[in-house]
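Q: what would the 3D arrangement of this be:
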Amino acid sequence: MSRLIRGGRVVTATDAFDADVLIEGESIAAIGTGLSADEEIDASGCLVLPGLVDNHTHLSMPFGGTWSCDDYDTGTAAAAAGGTTCIVDFIIQYVGGSLKDAREEWHGRADGAAHIDYGFHMAITDAQPNVIAEMGDCVEQGITSFKVFMAYKGALMVDDEQFLAVLEETGKTGGLVMVHCENGDAVVRYQKEAMAAGNTSPKYHAWSRPPEVEGEATGRAIRLAEWTKRPLFVVHVTCEESVNEIRAARDRGLPIFGETCIQYLYLTVDDLDRPDFEGAKYVCSPPLREEKNQAVLYQALRQGALQGISTDHCPFNFKEQKELGLGDFTKIPNGLPAIEHRLTLLYDRSVRAGHMSVVDLVRHGSWGPARIFGLDKKGALAPGFDADVVVFDPDVKHTISASTHVMNVDYDPFEGWEVQGKPRFVLSRGETVYADGKVVSEPGRGRFVKRSIFEPAVAS
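A: Got it, this is the predicted structure:
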């Protein structure tokens, strides 16, 4: 069956223009005028965008003795409601475990549950020689990116020797290394100092992880990548200190790439100081920063130092989960719910506010992530690409609230925000998954996507 999205304004990573979009089966067949189809979707007054790609999510992730509370059903349903049609989620290797076992466990969680298409990154937390030897198998199976943590000492953190081993192995097998940049040793020291002084509230989470800790680790990670002649992707960049390191590396011609996340564009460190332990809702790592960093992040996106805006969606309920840190901020599970709100917030608080254009939104939220992470048929409205399409109404006004969101979490960090713009229809491979305010797809229709290898010659 063919479908025609008629009467909208098509937005790509380079242009915006009035045209219709013809879908044949699961793919886009044509963009233009004078087209016809078996069925029509009225997009009058709407923007027609490629479905967003969220390359940084944590569904059903174990952390600090608990689990993130969106699984592959609820998390991908919320993504669909927000205009995201493909995610790349993180598999976490257990210390002492194999990559094969971790891979099978995460496939088991996602199979038969996802509403939209998904891929996986592999997070390596225990880079022993036998584990390094498994990286080639991951690449062959379409898991072509590997994450290392420079923080979370005693749990997820690798040392520089292990980091180098991961980088060097991708030189043999292919694959892109991603890195969480914070000096984990410094964080532990500052946490101990805060607790010893009786400073136990959520705001000290940010105090113990200052921008300098992120900047130092970013610079060190870049040097390790430079020594091994490998590209590197820096996740969730928050501050000027980190941006400066990335920009300097790219100015030297190094293939260093990075992203920021919506929470760092719209929330600030002041949210961690909310009364009655409400600040715990805003604990994530790296932490929220002072407002002045938001202008730095926008500039980095405009100038190409950063190539994407993701969510790092990792939700924990306030009750019973975030409350694990009552009296000890180090025990607050790190993460925020955001997967459902990225498109609306980017449009309302970034495009309408003049920080970027709607073309920029597509480039940073769809096209760029799809290209870097090897999603060859995602992120574009063009013949031959998957028919992942969002019909976005730029005029509808609504209020964000935990009482109405789809995410399976008991609070919303953007509670009460009045915003403008919302998806009217969302299509995944030509099939409607969200329409008129409701998720209409069934769990399990989403497919695992094998990804190609990203091998840039130089920074671009």
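Q: C-alpha only now, for contacts and for neighbours.
A: Fine.
Q: report the buried residues of stretch 119-138.
A: The neighbour-count check on stretch 119-138 (16 or more other Cα atoms under 10 Å) flags 119-128, 131-132, 135-136, 138 as buried.
Q: also stretch 220-237?
A: Quick answer for stretch 220-237 (16+ other Cα under 10 Å): 220-222, 224-226, 228, 230-237.
Q: same check on stretch 244-262?
A: 244-247, 249-250, 254-262.
Q: strands - which of the residues you listed land there?
A: Counting by DSSP state E, the members of these that fall within strands are 256, 257, 258, 259, 260, 261.
Q: pretty sure the fourth one contacts residue 238?
A: No: with contact defined as Cα atoms under 8 Å, residue 259 and residue 238 do not form a contacting pair (9.0 Å).
Q: so what's the nearest residue to residue 438 once chain neighbours are set aside up against?
A: In space, and not counting its chain neighbours, residue 438 is closest to residue 81: 7.2 Å by Cα to Cα, 6 or more residues apart in numbering. By Cα atoms under 8 Å, 6 or more residues apart in numbering, the residues touching residue 81 are 340, 406, 423, 426, 434, 437, 438, 439.
Q: now show me the structure for the sequence below, then we'll compare the two:
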Amino acid sequence: MKKVIKNGTIVTASDTYEADILIEGEKIVAIGSNLPEAGAELIDAKGTYVFPGGIDPHTHLEMPFGGTVSKDDFETGTIAAAFGGTTTVIDFCLTNKGEPLKNPIAVWHNKSKDKAVIDYSFHLMISEITDDVLEQLPAVIEEEGITSFKVFMAYKNVFQADDETLFRTLVTAKELGALVMVHAENGDVIDYLIKKALDEGNTDPIYHALTRPPEVEGEATGRAAQLTGLADSQLYVVHVSCSQAVEKIAEARSKGVDVWGETCPQYLALDQSYLEKPNFEGAKYVWSPPLREKAHQADLWNALKSGSLQTLGSDQCSFDFKGQKDLGKGDFTKIPNGGPMIEDRLTILFSEGVKKGRISLNQFVDISSTRIAKLFGLFPQKGTIAVGTDADIVLFDPNVERVISADTHHMAVDYNAFEGMSVTGETVSVLSRGEFVIREKQFVGKLGRGKYLKRAKYGEVISNKEEISI
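A: Next up, the predicted model:
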């Protein structure tokens, strides 16, 4: 059935204007005034911004970690994402050394099958680079459309890869047209600091932050950027949390190195003091990198405004406070790392960013959707509102005031990291490929309708493979 969205203010990464949108099937077929309405369902968007659907480039749904599994899966996680205005997520396939790469990819396809209510894709973790792995990577790109590889520089003896693995991944990615992502923390130094803290009897949640100081993130970020320049490759630094890492990314970019940076809403709105909450409540705020002292927030916002950081991911990895986070009572290293962020990503960016004058409305769209689509091979199918694109559309009320709470969120987890925060702005309705997922703040989607997206190579358009400027 045709749909016409009327009376809204369309906002893209470059323009803000009033127009109507005609949708046929899954696509936008016309934008303008006096569009043909015969036989069409009319959707009144008066008083709302009409955004392209948000793209979350960084989620961990149903992810095993620390002897447990993250609480939100591809059903609850994508429903919560949709309530927050996100219409596409990119999750991470975790690998094991010596295992054929097709195996973890199959596991993640199985996790998402018949569950996702919005579209999704995968990144692939690289834990080792052997001749066998190198032989498999072209098929991962060509057959699965997975064109981004994740390397961990932290979590020693669990996920951490050495510098040779990172460098060879960068070299290979340049040859194959993939984007390398890094979790940039110096895992060896962190391991030393953790052992020292435990030996001294320091076991409370705050020591998660104190054993992962910003210097170890800055050092690893700078090292990864240097290796990227040496390999003449491309790098995407995930969940940037501190001034030191921002500085290293900006420095590398000023020298012409192809480096991009992502931050997350938790680092923009929360600070290290949350880990000192009494009664072990600080465990709710344990994730990596950790929350920083409040002074770092201004540098993160300034980096988003200036373009030194370009995207916002959620790093969604939720664990219940009771029954999961409390596994670390008496030993902060046993607290599962991660938090529930997928639903509030866009609200935090809008309320703390646009409403407080830190970023513009068009930057909001670029940071939360358009730039991500371009970097990860989804543009122009996703990430903008234009004739021929997927009808992934969010109607967003910019004036409603509300308080974030676990009592009203849609994630499966038993707490909200932003509990009690007053915010301005709320998603009203969401369409994914022309069909309502959220309508007037009610879920009307269908489990399994979300489609797996094969993505174009780095720097290429998904539809016709022409080069684009990113």
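Q: mind checking what the residue nearest to residue 438 of structure 1 lines up with in structure 2?
A: Under the alignment defined by TM-score structural alignment, residue 81 of structure 1 corresponds to residue 83 in structure 2.
Q: ok, residue 54 of structure 1 next?
A: Residue 54 of structure 1 maps onto residue 56 in structure 2, by TM-score structural alignment.
Q: how about the secondary structure of residue 135 of structure 2?
A: Following DSSP: H, G, I helix; E, B strand; the rest coil, we place residue 135 of structure 2 in the helix state.
Q: okay, it and residue 406 of structure 2: tell me how far apart.
A: As judged by Cα to Cα, to the nearest Å, residue 135 of structure 2 and residue 406 of structure 2 stand 46 Å apart.
Q: what's the burial count for residue 387 of structure 1?
A: 30 (other Cα atoms under 10 Å).
Q: in this structure it contacts residue 21, no?
A: No: between residue 387 of structure 1 and residue 21 there is no contact, the gap being 9.3 Å when judged by Cα under 8 Å.
Q: got any residues that touch both of the two?
A: What both residue 387 of structure 1 and residue 21 touch, as defined by Cα under 8 Å, 6+ apart, is the set residue 28.
Q: so where's the longest helix in structure 1?
A: In structure 1, assigned by DSSP state H, the helix with the most residues is helix 211-228.
Q: which residues does that one contact?
A: 150, 163-164, 167-168, 171, 179, 181-183, 186-187, 231-232, 234, 239-243, 245-246, 249, 254, 256, 286, 289.
Q: in strands only, show me these.
A: For these, secondary structure assignment (DSSP E) places 179, 232, 234, 256 in strands.
Q: quick one: contacts for the equivalent of the first one over in structure 2?
A: Right, the one you point to is residue 179 of structure 1. Matched by TM-score structural alignment, residue 179 of structure 1 corresponds to residue 182 in structure 2. Residue 182 of structure 2 makes contact with 150, 151, 152, 153, 224, 235, 236, 237, 238, according to Cα under 8 Å, 6+ apart.
Q: can you name the residues that contact residue 202 of structure 1?
A: Counting by Cα under 8 Å, 6+ apart, residue 202 of structure 1 has contacts 272, 273, 277, 279, 280, 283, 329, 332.
Q: closest to residue 97 of structure 1 out of those?
A: residue 332 (25.6 Å; Cα to Cα).
Q: quick check: that closest one touching residue 284?
A: No: using Cα under 8 Å, residue 332 of structure 1 is not in contact with residue 284; the gap is 9.1 Å.
Q: more neighbours: those two, which one.
A: Neighbours per residue (other Cα under 10 Å) separate residue 332 of structure 1 from residue 284, with residue 332 holding more: 26 against 20.
Q: how about that one, what's its match in structure 2?
A: In structure 2, residue 332 of structure 1 lands on residue 335 (TM-score structural alignment).
Q: going by neighbour count, list what's buried in stretch 98-110 of structure 1.
A: For stretch 98-110 of structure 1, by 16+ other Cα under 10 Å, it's 98, 99, 102, 103, 106, 110.
Q: any idea which element the match of residue 54 of structure 1 lies in?
A: When elements are assigned from DSSP states H and E, residue 56 of structure 2 belongs to strand 54-59.
Q: between that strand and strand 258-263, how many degrees?
A: 100 degrees (axes from the mean of the first three to the mean of the last three Cα atoms, to 10 degrees).
Q: the following helix or strand past strand 54-59 of structure 2 vs structure 1, average offset?
A: Later in the chain than strand 54-59 of structure 2, the nearest helix or strand by DSSP H and E is strand 64-65. Between strand 64-65 of structure 2 and the aligned residues of structure 1, the post-superposition mean distance stands at 0.8 Å (mean Cα distance after the TM-score superposition for structure 1).
Q: which other residues reach strand 64-65 of structure 2?
A: Contacts of strand 64-65 of structure 2 (Cα under 8 Å, 6+ apart): 70, 336, 337.
Q: neighbours around the nearest residue to residue 414 of structure 1 once chain neighbours are set aside, how many?
A: Spatial nearest neighbour of residue 414 of structure 1, excluding adjacent residues (Cα to Cα, 6+ apart): residue 400 at 6.4 Å. Neighbour count for residue 400 of structure 1, taken as other Cα under 10 Å: 17.
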